[in-house]
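**Student:** model this:
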Amino acid sequence: MSVSHPMHPRITLAAAALGFVVVLLDVSVVNVALDALRTSFSTDIAGLQWVVNAYTLIFAALLLMAGALGDRFGARDVFITGFALFTLASLGCGLAPTLATLIAARLAQGIGAALLVPNSLSLLAQAFPDKEQRNRAVGWWGAAGGTALAAGPVVGGFLVMHFGWRSIFLINIPVGLVGLTLILRYSATSPRNEGRSLDLPGQATAIIALASLATALTDAAHLGWTHSHVLVALLMTVVSAIGFILIEARSRAPMLPLSFFSNSSFSVASITGVIVNFAYYGLIFVFSLFFQLEQHLSPQETGMAFLPMTVVLMVANIIASRLITSLGARPLMVFGLLLAATGYLLLLPVSVSGSYWQLVVPMLMAASGIALIVPTITNVTLSSIEPSRAGIASGVLNTARQVGGMLGVATCGYFVRDTTPAAFMHGMHLSLIVAVVLLFLGAALSLFS
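**Tutor:** I've put the predicted structure just below:
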């Protein structure tokens, strides 16, 4: 039996932050290992897409359910389960003998990540009942995640360069063991709400819809859009998506309350979340391939190439939270979307033989714009829904963002499926154009909604 120590909120914060850190590290760290994975498993772009998207897919699909599980079975126990599963899955990734095994382990990591994120916040709410202290704790939690996101490419590049790609997964094991030890020894038992219902039919149809869509987008790259496998996957996407909406509309305790979308501010924030992550994660995937396959940079050099972009993300996130109060959410969203779109637009002249330094300013502009948007749409989401439902609303936004990231990697990966220089650059330019168009549309939507 584990002993609970309710008098150690700061240690609970440290454990919760470690859980968030490993989740965000594994969002960003894999990109610098793409070439090493391609060589190790003799795979193509579609295989690399699955390594990235298997994690994001299940993470997105289970986020809403994971919060409900925490309510029903206790946030502490679900957090511990998620951390243990994530740590074991990381070991599976690090030891994976085949690409299929690695993808399966990445799926398991995604399940663990989904259990970790919402329940880490629940633990903070429990450990810091005072609102001011809780806000400060959530700030530290977010700063730890931002630091992990910024450090991910650099740390990953160093590990891949000196210890091989397996080390980027194995490094999670000591972190996981420390986090589990802290939470088991120093956190209080969480209350349980046995009456909290679980929307299992909604969850099942959501997973089928997202998995089918990811399969269709990925398989189309090498089978073509008219292949029977792709057409069946698209049909399953449509049928399961319709089924999901019907289930949520009729459920007494829906996983995704459709009534939220009657609020235009909430709807715009959710759509913006999809667009922003589509652009950011889709183009991070493309530029990771560009640096490694086309410009032949080492994993460590690739990580350093992303450093200015990830650092400005962290700094601008902090600035944005202060600007919301003085400028208002709508102007900040519009400005952030336009800034990101302009940054990506200025990357269109990029070429294989071009200098890295020509990319720095546009990349900083794009990252700054995105960093201004993310805390702003979070603020809009929480402000547009009554406080008692803030947890579900936040979960919906985070799910929308993860779905956007998955679609970005799948779509942009399709564009750059041919890695010969001329074809790859054509696909890279297409990816940039799509991202720019979506960001401009998002700006117009935010301005006129």
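**Student:** alpha carbons only for contacts and neighbour counts from here, please
**Tutor:** Noted.
**Student:** three-state assignment of Pro201?
**Tutor:** Following DSSP: H, G, I helix; E, B strand; the rest coil, we place Pro201 in the helix state.
**Student:** show me what contacts it?
**Tutor:** Listed by C-alpha atoms under 8 Å, 6 or more residues apart in numbering, the contact set of Pro201 reads Phe244, Ile247.
**Student:** ok, now the one 10 residues further on?
**Tutor:** The contact partners of Ala211, taken as C-alpha under 8 Å, 6+ apart, are Leu57.
**Student:** kindly report the same for the one 10 residues further on.
**Tutor:** With contacts defined as C-alpha under 8 Å, 6+ apart, Ala221 is in contact with Ala46, Tyr414, Arg417.
**Student:** one more to line up against the first:
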Amino acid sequence: MNTASPTLTVAAATPPRPRSAHRWWALAVLALAQFLVVLDASIVNIALPTVGTALGLDTAALAWVVTAYVLPFGGLLLLGGRLADRFGHRRVFLVGVAGFVAASLAAGLSVDGTMLLAARAVQGAFAALLAPASLALLTQLFPDGAARGKALGVWGAVAGMGSAAGVLLGGVLTASFGWPAVFFVNLPVGILVLVSIPFLVTRDRATSKERMDAAGAVTATLGLAAAVAALSEGGALGWTSPVVLGLGALAVALLAAFVLVERRASHPLLPFTFFRNRDALAGNIVMLLVGGSTVALFFALSVYLQEVVHLDALAAGLSQLPLALALIGIAGVVPAIVTKAGLRATLGGALVVLGAGVAWLALAGGSGFVAGFLLPSIVIGLGLGATFVTATQLAVRGVSESESGLASGLVNTAQQIGGALGLAILGGIAAAQTSALLAAGSDAAAATSGGFFLLFLGVALLAIAGAAVTALVRSR
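**Tutor:** As a prediction, the model looks like this:
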């Protein structure tokens, strides 16, 4: 492990950290809130056919039930992190949770597609406040040492588990209580978080007194939103569609303007000197790749289990329980491994395990449920859980307290943008291969299986690329 000190360090005179008499209980509540945010990106997937029937939505409109959440979430995360630094992490966190709960209630009560899409957009916007503020609170409650490693281990496991649990809970809730339950499940958990945090985190001060970079916030938010929209719609409308090309051109123009604004701003939203911290740079690149891997993987698994293995929605959700359990189990072991092997070595090994598990899944088609799905899914859970823990820890290592919200926002932004990019590219490859096999005379199940073979191999390659980044982008 490279032990050289990162460029960004905590200043000698830092603002007082949030006090908590029970910081481990605070961690549990913060992780629970993050679980909801990640869960809501995937829990709706299995419920979509039922939603379409109930609200009269066609396939294109159903895709927007997911996109309407991802767009504001991915686009506003960077701004959300900076708002947390400016106005206080606990304050922004509570505002985010309250808005998220209210929007979840509206989504569950929706009587038509317009109401549901609007509620999903509001959910995403408040999630963009909640997510970076909660991770920033964690890094301040656990400033360094073994305790921080354990805390980030819990955090990373919860973030990974949310994606896996979304498919499981989506199937169970939809089958048992109907589609509104996938939104109503947020209410009791969100209310618990709102009631608990003021007692568990008893002091909160803004760590930055700088003026907000309004021009940077507007260009970054709209640029990222346009990029996510182009990536999300590319597969549905075609990459040469005027709408997709227009959104892509708008994204490039806005993000180029953002770079120019940040270079000239006296108090930039994203100071590019931040990336002199090679740990933060490597952690965010890895999270970008892992985000692409995870979203594409769980989307594919949901369809694969129902269309190729021929499980119903409930069974498809339950079949991913071993993966989720493996992910949870490894989280308690990773801090000890990091202590012995080092953070980067553990992250690189976790990515290799993740890639090997997905490659096994791709190559074991037709081997039966146990050898062809159950065993490789457990390996995937182990690799994914360890990767989320260590990538998050690397991305915030050595970051000053005044930039903890920025660092947290960047981690979440990398994960969301990576997810949109990975699903768009790998999903497009899988769809093209499936269409080619159907045209060649293959039956539907074989064609779908052939498409997902390429998708799973792509996910494995993204994991191996993350391991290469971990090895090559070294700390200063």
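**Student:** TM-score for this pair?
**Tutor:** TM-score for the superposed chains, counting by TM-score structural alignment, normalised by the length of the first structure: 0.85, backed by 444 aligned residues with a C-alpha RMSD of 3.4 Å.
**Student:** quickly find the element holding the residue positioned nearest the centre of the second structure.
**Tutor:** For the second structure, the residue sitting closest to the mean C-alpha position, by C-alpha atoms, centre = their mean, is Gln415 at 4.5 Å. Assigned by DSSP states H and E, Gln415 of the second structure belongs to helix 404-439.
**Student:** packing partners for that helix?
**Tutor:** helix 59-87, helix 113-141, helix 214-237, helix 278-307, helix 375-395, helix 444-472 (3 or more C-alpha pairs under 8 Å, 6 or more residues apart in numbering; DSSP states H and E).
**Student:** so which of the ones you listed comes closest to Ala106 of the second structure?
**Tutor:** helix 113-141 (5.9 Å; C-alpha to C-alpha).
**Student:** list the buried residues of that closest one.
**Tutor:** 113, 116-141 (16 or more other C-alpha atoms under 10 Å).
**Student:** again, but for stretch 57-77 of the second structure
**Tutor:** 57, 62-77.
**Student:** do stretch 317-337 of the first structure as well
**Tutor:** 317-318, 320-321, 324, 329-330, 332-337.
**Student:** closest to Gly156 of the first structure among the residues you listed?
**Tutor:** Distances from Gly156 of the first structure to these, taken by C-alpha to C-alpha, are shortest for Asn317, at 22.5 Å.
**Student:** in the second structure, what residue corresponds to that closest one?
**Tutor:** Using TM-score structural alignment, the partner of Asn317 of the first structure in the second structure is Ala331.
**Student:** need the counterpart of Ala241 of the first structure in the second structure.
**Tutor:** Mapped onto the second structure by TM-score structural alignment, Ala241 of the first structure lines up with Leu255.
**Student:** list the contacts for that match?
**Tutor:** Leu255 of the second structure neighbours (C-alpha under 8 Å, 6+ apart): Thr219, Ala220, Gly223, Leu224.
**Student:** element containing it?
**Tutor:** Here Leu255 of the second structure is assigned to helix 242-264, by DSSP H and E.
**Student:** quick check: that helix compared with the first structure, mean distance?
**Tutor:** Taken over the aligned residues, the distance from helix 242-264 of the second structure to the first structure averages 1.6 Å (mean C-alpha distance after the TM-score superposition for the first structure).
**Student:** quick one: buried residues of that helix?
**Tutor:** 243-244, 247-252, 254-255, 257-259, 261-262.
**Student:** cool, stretch 212-228 of the second structure as well?
**Tutor:** 212-213, 215-228.
**Student:** repeat that for stretch 124-144 of the first structure.
**Tutor:** Leu124, Ala125, Gln126, Ala127, Phe128, Arg134, Ala137, Val138, Trp141, Gly142, Ala143, Ala144.
**Student:** likewise for stretch 87-96 of the second structure?
**Tutor:** Buried, per 16+ other C-alpha under 10 Å, within stretch 87-96 of the second structure: Phe87, Gly88, His89, Arg90, Arg91, Val92, Phe93, Leu94, Gly96.
**Student:** turn these into JSON lines, including secondary structure and distance to Val172 of the second structure.
**Tutor:** Shown next, in JSON lines, are those (DSSP: H, G, I helix; E, B strand; the rest coil; distance: C-alpha to C-alpha, whole Å):
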{"residue": "Phe87", "secondary structure": "helix", "distance to Val172 of the second structure": "39"}
{"residue": "Gly88", "secondary structure": "coil", "distance to Val172 of the second structure": "38"}
{"residue": "His89", "secondary structure": "helix", "distance to Val172 of the second structure": "34"}
{"residue": "Arg90", "secondary structure": "helix", "distance to Val172 of the second structure": "33"}
{"residue": "Arg91", "secondary structure": "helix", "distance to Val172 of the second structure": "34"}
{"residue": "Val92", "secondary structure": "helix", "distance to Val172 of the second structure": "32"}
{"residue": "Phe93", "secondary structure": "helix", "distance to Val172 of the second structure": "29"}
{"residue": "Leu94", "secondary structure": "helix", "distance to Val172 of the second structure": "29"}
{"residue": "Gly96", "secondary structure": "helix", "distance to Val172 of the second structure": "27"}
